[in-house]
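> Sharing a sequence plus its predicted fold:
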Amino acid sequence: MRLFAAVLPPASAVGELARAVDRLRNLPGADSLRWTGRDGWHFTLAFMGEVDDALLPELHERLGRAAHRTAAFPLRLHRGGRFGRRALWAGAAGGLEEMRLLAERADAAARRAGVGMEEHRRYHPHLTIARSRDDADLRPYVEELDTFEGTPWEVTEVALVRSNLPVSGVRGEQPRYETVGSWPLERAS
């Protein structure tokens, strides 16, 4: 199954971002973008790709340990950015160092469980909200997100999410995400 470890924002944060994205969707050219589904908004910590079912027990155990060693931390959705002309994203503020540490621990947990991970890159927390089909100019969208500030919440768990890719071939169909495990972070003292 195709898996990744993630931080899932609470419904209140998703609602705030949804209102901002609704405004973006009214900008000129917005219909040329592929907007991601709100029910799938997440911060990927470690993308694992296809994982053999035989590795799941060890992966679950190691992700649980990584979560237990990480204290809960504050986070909020904050502003936005782009990766070139291909992806538009919402950013994060708050406990970014804690989030980077959690991402490193999730990546290490997967590697130690035997998951073949891609080359490790510096973690950049982002939540993808749209992708360009044709190298669109994403700068107006980033400018519109420049003042976006979400309400802080506390990250209290890490989730293991299964990504079910579209198979129907219907234009605009989104991947479906299913949480297959979650582990609480250590409570901050």
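Sure thing, it's come through. Worth saying up front: this structure is predicted, and the values here are computed from it rather than measured.

> all contacts plus neighbour counts: C-alpha atoms, from now on.
Noted.

> mind checking the longest strand of this structure?
Criterion DSSP state E: the longest strand present in the chain is strand 73-83.

> do you know how far the residue lying closest to R133 once chain neighbours are set aside is from L138?
With sequence-adjacent residues excluded and distances taken as Cα to Cα, 6 or more residues apart in numbering, R133 is closest to L33, at 6.1 Å. According to Cα to Cα, to the nearest Å, L33 stands 10 Å off from L138.

> Now the closest residue in space to W35 that isn't next to it in sequence: which helix or strand?
Excluding the flanking residues, the one nearest W35 by Cα to Cα, 6+ apart is A130, at 4.2 Å. Element membership of A130 [criterion: DSSP states H and E] is strand 127-132.

> put this beside the first:
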Amino acid sequence: MRLFVAVVPPPPALSQLQSAVAGLHSLPDSGRLRWADPATWHFTLAFLGEVDEAVLPDLTERLGRAAHRHPAHELRLAGGGRFGDRVLWAGADGDVATLSALARSTGAAARRAGVPVDESRPFHAHLTLARAGGGVALRPFAEALSDFRGSPWTAERLELVRSRLPGSGVPGERPRYETVRSWELGG
């Protein structure tokens, strides 16, 4: 099964971001972006890829221990940015150091359970809003989000999420996410 580990902001925080993102749809080329469904917005701490179900008991035990070692912490959705002209994202501020430490711990837990984790890029707290194909400049979208500051919220849970890739061949179909297991932080 295809898995990732995430922190999911609460609905009020996502609603504030959704209101800010709605304004981006009036910008030129917005129709050429593949916008992520707000119901799937999250901070990926570790992408695990395809994981053998036989590994799940050890993986979930280790992720639970990682969650319990880190306290609940205050964050807020804030600002926007881009990875080149490929990905548009919203950022975070607040106790991002604890979120980063949690990301390192979840990666280590996965590796100890035998699941390889790509660590070629350092963790950067971001929530993917849209992806672009060739020829769309994302700078105006990121700049339009630069002043966004949502209300503070408390990150309280770590989630192991299954990603079911589209299989119907229907254009525009997106992955479906389902939480496999979750843990209270600091538990």
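Thanks, I have the structure now. Remember, it's a predicted structure, so these values are computed and weren't measured experimentally.

> Need the TM-score from the superposition.
Overlay of the two chains. TM-score (TM-score structural alignment, normalised by the length of structure 2): 0.97; 187 aligned residues with a Cα RMSD of 1.0 Å.

> what about the residue nearest to R133 of structure 1, neighbour count?
20 (other Cα atoms under 10 Å).

> just checking, it touches D135?
No: using Cα atoms under 8 Å as the test, L33 of structure 1 is too far from D135 to be in contact (9.5 Å).

> just to revisit the earlier point, what's in contact with the strand holding A130 of structure 1?
21, 32-37, 41-44, 85-91 (Cα atoms under 8 Å, 6 or more residues apart in numbering).

> and if you look at stretch 112-122 of structure 2?
Taking Cα under 8 Å, 6+ apart as the rule, stretch 112-122 of structure 2 contacts 46-48, 51, 55, 58-59, 62, 107, 110-111.

> again, only this time at 7 Å
47-48, 51, 55, 58-59, 107, 110-111 (Cα atoms under 7 Å, 6 or more residues apart in numbering).

> Please apply the same query to stretch 19-37 of structure 1.
129-133, 141, 174.

> any chance of the contacts of stretch 112-122 of structure 2 in CSV, with secondary structure too?
Below are those laid out as CSV (DSSP: H, G, I helix; E, B strand; the rest coil):
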residue, secondary structure
F47, strand
L48, strand
V51, coil
V55, helix
D58, helix
L59, helix
G107, helix
A110, helix
R111, helix
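
> Among those residues, which one sits closest to L99 of structure 2?
G107 (12.4 Å; Cα to Cα).

> that older thread, could you dump the contacts of stretch 112-122 of structure 2 into a markdown table with distance to L27 of structure 2 and neighbour count added?
Below are the contacts of stretch 112-122 of structure 2 laid out as a markdown table (distance: Cα to Cα, whole Å; neighbours: other Cα atoms under 10 Å):
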| residue | distance to L27 of structure 2 | neighbour count |
| --- | --- | --- |
| F47 | 31 | 20 |
| L48 | 34 | 21 |
| V51 | 39 | 17 |
| V55 | 45 | 13 |
| D58 | 47 | 15 |
| L59 | 43 | 21 |
| G107 | 37 | 24 |
| A110 | 40 | 23 |
| R111 | 42 | 16 |
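
> how about those residues, which pair is most distant?
F47 and D58 (16.8 Å).

> before we move on, the earlier item: and of the contacts of stretch 19-37 of structure 1, the nearest to G80 of structure 1?
Y141 (8.4 Å).

> looking at this, that closest one is in a helix?
Yes: with three-state DSSP as the criterion, Y141 of structure 1 is located in a helix.

> Next up, the contacts around it.
Here Y141 of structure 1 is in contact with L24 (criterion: Cα under 7 Å, 6+ apart).

> neighbours around M1 of structure 2, how many?
13.

> Please list all residues in contact with it.
50-53, 162.

> repeat that for 10 Å
With contact taken as Cα atoms under 10 Å, 6 or more residues apart in numbering, M1 of structure 2 is in contact with 48-53, 56, 161-164.

> rewinding a little: how close does the residue nearest to R133 of structure 1 get to N26 of structure 1?
In terms of Cα to Cα, L33 of structure 1 sits 12 Å off from N26 of structure 1.

> Give the aligned equivalent of M48 of structure 1 in structure 2.
Mapped onto structure 2 by TM-score structural alignment, M48 of structure 1 lines up with L48.

> ok so, going back, ok, the contacts of M1 of structure 2 vs P12 of structure 2, which is closest?
Using Cα to Cα, the contacts of M1 of structure 2 come closest to P12 of structure 2 at V161, 20.8 Å.

> Am I right that that closest one is in contact with L45?
No: with contact defined as Cα atoms under 10 Å, V161 of structure 2 does not count as touching L45 (11.0 Å).

> who's more crowded, the two?
Legend: neighbour count by other Cα under 10 Å for V161 of structure 2 and L45, higher for L45 (26 against 23).
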